[in-house]
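Novice: What follows is a predicted structure for the sequence shown.
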Amino acid sequence: MSIGTTIYLQVNARIDSNNSRYLPAETSKSLGPNGLGTTQFYDRHGQLEKEISETAD
């Protein structure tokens, strides 16, 4: 990874709590050059359900 590069990852499905089926939902993750990672979970209607920020430490 280069200095100053931010990486964005995105998926459009997740597995339900019983691990039996995929549900339409969007998850995105950004990894910043300073080590900050932010993950956002959206429901099937596009509403933000949860956001998690974590550092590389």
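Specialist: Arrived safely, thanks for sending. Here the structure is a predicted model, which is why all the values come from computation and not from measurement.
Novice: okay, CA-based contacts and neighbour counts for the rest of this
Specialist: Fine.
Novice: what about the nearest residue to Tyr22 once chain neighbours are set aside, distance to Ile7?
Specialist: Leaving aside its sequence neighbours, Tyr22 sits nearest to Ile15 (CA to CA, 6 or more residues apart in numbering; 4.5 Å). Distance, Ile15 to Ile7, by CA to CA, to the nearest Å: 24 Å.
Novice: One more to weigh against that first structure:
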Amino acid sequence: MIASSRDLKSLVAVLVRQATIGPLNRSVPFFFDVLEWFRASGSGWQTRMNAALAD
């Protein structure tokens, strides 16, 4: 199952509410399909994921 943009926006909203300022070294459980969706976008996927979470 591939996550829809609506699912990703919901995930982002939850994570932003729980976020703190600045980078942290934490483990965050993501669904496999969410990670695969970002990884499939190629080089820089972590930066794009971070931008989506911060949006």
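Specialist: Yep, that arrived. If you're wondering where the values come from, they're calculated on a predicted model, not measured in any experiment.
Novice: Give me the TM-score for this pair.
Specialist: Superposed pair, TM-score by TM-score structural alignment, normalised by the length of structure 2: 0.23. Supporting alignment: 26 aligned residues with a CA RMSD of 3.3 Å.
Novice: circling back to that earlier point, ok, the residue nearest to Tyr22 of structure 1 - how many residues close by?
Specialist: 12 (other CA atoms under 10 Å).
Novice: now do Val12 of structure 2
Specialist: 19.
Novice: just the helices in structure 1 please.
Specialist: Ranges of helices in structure 1, per DSSP state H: none exist.
Novice: Ok, structure 2 next?
Specialist: Taking DSSP H as the test, the helices found in structure 2 are 5-18, 32-39, 45-54.
Novice: tell me what the shortest one is packed against?
Specialist: Right, the one you point to is helix 32-39 of structure 2. The contact analysis (3 or more CA pairs under 8 Å, 6 or more residues apart in numbering; DSSP states H and E) places helix 32-39 of structure 2 against helix 45-54.
Novice: before we move on, what about the last one?
Specialist: Counting contacts by 3+ CA pairs under 8 Å, 6+ apart, the secondary-structure elements packed against helix 45-54 of structure 2 are helix 5-18, helix 32-39.
Novice: buried set for the first one?
Specialist: I take that to be helix 5-18 of structure 2. Across helix 5-18 of structure 2, burial judged by 16 or more other CA atoms under 10 Å covers Val12, Ala13.
Novice: what's in contact with that helix?
Specialist: Val34, Ala52, Leu53, Ala54, Asp55 (CA atoms under 8 Å, 6 or more residues apart in numbering).
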